[in-house]
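K.L.:
Here is a sequence with its predicted model. Questions after.
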Amino acid sequence: MTDTTQAPGQMSGNVLFYNQPEPLNLEQHGKLGVTAVDKPYGFVGTSNLVPLTVTEFAPAALSYPVIFIGETQKQPVAVMGLRAGENFYIEDNGQFRADAYIPAYVRRYPFVFANDDVQKRLILCIDRTASFLTEGGDTPLFVDGQPSDYTKQAMEFCNNFEQERQRTDSFVKLLTDLDLFEVREANFTPRNADGTAGEPQKLAEYFAISEDKLKAMPAEKLAELRDNGALGQIYAHLVSLLGWDRLIALAFTRAAQTPAAANA
């Protein structure tokens, strides 16, 4: 896995998953609708990192390691694969594994807010390349020249997501100001044929919250983190790091199912 202390290019500048975002409007998109398609989450299958908001740490921790990436940004993400371009949680039918948490970042697709720097507002956009957006689709985006109930619900979801994104930014800033981050490595020690331990292999390097720094904090600061809810999210993140073992197990399962690809 590549060094995840640096945010991947697709997460800085271009928006992950969105190939052709367009401001939603009646003139261009009045005939569009959403239709069920094969492999509905196929667009997630080529990304091993998916952004999370802070309130998702606890449910996401049951499925993935929750880590922070980017030297400055420290974006929280769910790790879904050990290398760029792979995702162990999207099955061949394009669905998430039944036991996996689906991040809100994925659930809002193909909608997304964009900044209007001129009017200082957010504009609702859609990814025009989304496979399930078609002319005359079963669930229209507009009805009688007005946004449909589906579109209104999507806008509300994006509004809520934006609030959670801002809350996440504040959470990261708080941890940064308290100097609680450290660089960590995820390592794997294979077994030799005779059962002895092989050479450790580094899977990833990333930012995590330092347990030692957390323990060294004054009691009143810990109380503040407890009272504002940050401490619970911190522990959810720390517990999630046990999930690296799950990812390794999934990697072995995937390799066993596709031996030709594994040996290529």
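P.N.:
Arrived safely.
K.L.:
contacts and neighbour counts: CA atoms only from here.
P.N.:
Will do.
K.L.:
Counting by contacts, list what the helix or strand that contains residue 166 packs against.
P.N.:
Here residue 166 is covered by helix 149-177, with elements defined by DSSP states H and E. Taking 3 or more Cα pairs under 8 Å, 6 or more residues apart in numbering; DSSP states H and E as the contact definition, the neighbouring helices and strands of helix 149-177 are strand 111-116.
K.L.:
I figured residue 53 hits residue 172, correct?
P.N.:
No - with contact defined as Cα atoms under 8 Å, residue 53 does not count as touching residue 172 (10.4 Å).
K.L.:
who has more neighbours, the two?
P.N.:
Neighbour comparison, residue 53 and residue 172: the larger count goes to residue 53, with 24 against 21 (by other Cα atoms under 10 Å).
K.L.:
follow-up on the earlier one: from the chain's centroid, how far away is the helix holding residue 166?
P.N.:
The gap between the average C-alpha position of helix 149-177 and the chain average comes to 13 Å, counting by Cα atoms, centre = their mean, to the nearest Å.
K.L.:
Tell me the first helix or strand C-terminal of that helix.
P.N.:
Once helix 149-177 ends, the next helix or strand along the chain (criterion: DSSP H and E) is strand 181-188.
K.L.:
still on that earlier bit, buried sites along the helix holding residue 166?
P.N.:
By neighbour count with 16 or more other Cα atoms under 10 Å, helix 149-177 contains the buried residues 151, 154-155, 157-159, 161-162, 164-165, 168-169, 171-172.
K.L.:
go on, stretch 214-225?
P.N.:
Buried residues in stretch 214-225, defined by neighbour count with 16+ other Cα under 10 Å: 214, 225.
K.L.:
cool, stretch 73-88 as well?
P.N.:
73-83, 86-88.
K.L.:
what's the answer for stretch 26-45, then?
P.N.:
Within stretch 26-45, the residues that qualify as buried are 29-34, 39, 41-45, counting by 16+ other Cα under 10 Å.
K.L.:
Format the residues you listed as a markdown table; extra columns: secondary structure.
P.N.:
Rendered in a markdown table, the data for those read as follows (DSSP: H, G, I helix; E, B strand; the rest coil):
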| residue | secondary structure |
| --- | --- |
| 29 | helix |
| 30 | coil |
| 31 | coil |
| 32 | strand |
| 33 | strand |
| 34 | strand |
| 39 | coil |
| 41 | coil |
| 42 | helix |
| 43 | helix |
| 44 | helix |
| 45 | coil |
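K.L.:
Among these, list the two that are farthest apart in space.
P.N.:
For the buried residues of stretch 26-45, the farthest-apart pair by Cα to Cα is 30 and 45; their separation is 29.6 Å.
K.L.:
dropping in the other structure now:
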Amino acid sequence: MASAPANALPLFYNDLQPLSSQLHASWKAKTMESAEFFGKAHAVPLTVEEFIPAQRHYPIVFSVGPDPVPLALFGLNEGVNVFTDEKGQPTRDLYVPAYVRRYPFMLARLRPDSDDLSLCFDSTAGLLGEFDDGAPLFEGEEPSEAIKNTLAFCEQFEQAGMRTGMFMQELIQNKLLIDGEVTIEPDGGGQPFVYRGFQIVSEDKLKELRGDVLRKMVQSGLLPLIYAHLFSLSLIRDVFSLQMQQGKAPAMPAPAVPA
């Protein structure tokens, strides 16, 4: 149901080009009027800073594999997002993850031997180009105010990503993650739907933590994040109900397809 993207490029991105004052001096940015990529996303990476606002809207789970990441769950099956229309526009009050909001930009390393990050964009998005209308990317050789704000947002996202990585290491080191499974019986009876392919925090293992470890989690602010995740799991059945209402549930009960 929810596994980390395995492609060379991150989820949503089809190509990455560094933004250049020489190559893109006259380019402008269009306003994103639709986000079909988001409308087809059933799971999107989430940072720990977003757990508190996100847990009110949708489930927060963790991907499977050796390097799990937090995921916002928008649907229980691949290609299903019950919170948006086909153009990716939210159909209800919704916290949209920063991962979605930064698109088509992101910070990336251009050289494997360097830790320097450059502002890049997905050239296939069709949002940047030599357009008549739009927000300029540069003012002379200097980034425009809009690009400065975009760069600051992407830098904050990278910093949040580092803190998220530290949070995940705490979960792994303390062996708190277990395979998740949810069984949902459809109204009117019939064979239940069983969803797997994600991880959750084990409440039993959390209760068994030593006092000093638990105290450290309280002091560092990790414990509220864990409980935000646990509280959000009750929304999985709400997501299923929305899928049924929207006619997006699978015809026959079966384990969900990994991303």
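P.N.:
Noted; the coordinates are in hand. This one's a predicted model, so the numbers in the text were calculated from it and none came from an experiment.
K.L.:
TM between them?
P.N.:
With the length set by TM-score structural alignment, normalised by the length of the second structure, the two chains reach a TM-score of 0.90; 250 aligned residues with a Cα RMSD of 2.0 Å.
K.L.:
so where is the helix holding residue 166 of the first structure in the second structure?
P.N.:
Alignment note (TM-score structural alignment): helix 149-177 of the first structure is matched to residues 145-173 of the second structure.
K.L.:
Average offset of that stretch relative to the first structure?
P.N.:
When the first structure is overlaid, stretch 145-173 of the second structure sits 0.5 Å from its aligned residues on average, using mean Cα distance after the TM-score superposition for the first structure.
K.L.:
before we move on, back to that, I'd like to know which of the buried residues of helix 149-177 of the first structure is nearest to residue 231 of the first structure.
P.N.:
Relative to residue 231 of the first structure, the closest of the buried residues of helix 149-177 of the first structure is residue 171; by Cα to Cα it sits at 10.4 Å.
K.L.:
Please report the distance of that closest one from residue 201 of the first structure.
P.N.:
With distances defined as Cα to Cα, to the nearest Å, the gap from residue 171 of the first structure to residue 201 of the first structure amounts to 32 Å.
K.L.:
what does residue 217 of the first structure give?
P.N.:
For residue 217 of the first structure, the distance to residue 201 of the first structure under the criterion Cα to Cα works out to 33 Å.
K.L.:
One more: residue 151 of the first structure?
P.N.:
Residue 151 of the first structure sits at a distance of 47 Å from residue 201 of the first structure (criterion: Cα to Cα).
K.L.:
Where does stretch 190-210 of the second structure end up in the first structure?
P.N.:
Applying TM-score structural alignment, one finds that stretch 190-210 of the second structure aligns to the residue range 198-218 of the first structure.
K.L.:
Output the buried residues of stretch 26-45 of the first structure as JSON lines; include the columns distance to residue 146 of the first structure.
P.N.:
Compiled in JSON lines, the buried residues of stretch 26-45 of the first structure are given as follows (distance: Cα to Cα, whole Å):
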{"residue": "29", "distance to residue 146 of the first structure": "11"}
{"residue": "30", "distance to residue 146 of the first structure": "9"}
{"residue": "31", "distance to residue 146 of the first structure": "12"}
{"residue": "32", "distance to residue 146 of the first structure": "13"}
{"residue": "33", "distance to residue 146 of the first structure": "13"}
{"residue": "34", "distance to residue 146 of the first structure": "16"}
{"residue": "39", "distance to residue 146 of the first structure": "30"}
{"residue": "41", "distance to residue 146 of the first structure": "28"}
{"residue": "42", "distance to residue 146 of the first structure": "30"}
{"residue": "43", "distance to residue 146 of the first structure": "29"}
{"residue": "44", "distance to residue 146 of the first structure": "30"}
{"residue": "45", "distance to residue 146 of the first structure": "34"}
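K.L.:
Residue 99 of the first structure: which of the residues you listed is nearest?
P.N.:
Scanning the buried residues of stretch 26-45 of the first structure for proximity to residue 99 of the first structure, where the rule is Cα to Cα, the winner is residue 41, at 14.9 Å.
K.L.:
Show the contacting residues for that closest one.
P.N.:
Contacts were defined as Cα atoms under 8 Å, 6 or more residues apart in numbering; by that measure residue 41 of the first structure touches 90, 94-96.
K.L.:
Now the buried members of those.
P.N.:
90, 94-96.
K.L.:
Identify the farthest-apart pair in these.
P.N.:
Greatest spacing in these, by Cα to Cα: 94 and 96 (6.8 Å).
K.L.:
Hmm, residue 67 of the first structure is touching residue 61, no?
P.N.:
No - the pair residue 67 of the first structure and residue 61 does not pass the contact test of Cα under 8 Å, sitting 10.1 Å apart.
K.L.:
who's more crowded, these two?
P.N.:
In this view residue 67 of the first structure and residue 61 are compared by other Cα under 10 Å, and residue 67 has more residues nearby, 27 against 23.
K.L.:
so what sits against both of residue 67 and residue 61 of the first structure?
P.N.:
Taking Cα under 8 Å, 6+ apart as the contact rule, the neighbours common to residue 67 of the first structure and residue 61 are 237, 241.
K.L.:
Nearest the geometric middle of the second structure, what residue?
P.N.:
Taking Cα atoms, centre = their mean, the centroid of the second structure lies closest to residue 45, which sits 2.2 Å from it.
K.L.:
For the aligned partner of it in the first structure, which non-adjacent residue is spatially closest?
P.N.:
Residue pairing (TM-score structural alignment): residue 45 of the second structure is matched to residue 51 of the first structure. Closest residue to residue 51 of the first structure apart from its sequence neighbours, by Cα to Cα, 6 or more residues apart in numbering: residue 77 at 4.2 Å.
K.L.:
cool, and residue 39 of the second structure?
P.N.:
In this structure, residue 39 of the second structure finds its nearest non-sequential neighbour in residue 88, 3.8 Å apart by Cα to Cα, 6+ apart.
K.L.:
same deal with residue 244 of the first structure?
P.N.:
residue 65 (6.1 Å).
K.L.:
what range in the second structure matches stretch 98-114 of the first structure?
P.N.:
Residues 92-108 of the second structure are where stretch 98-114 of the first structure lands when matched by TM-score structural alignment.
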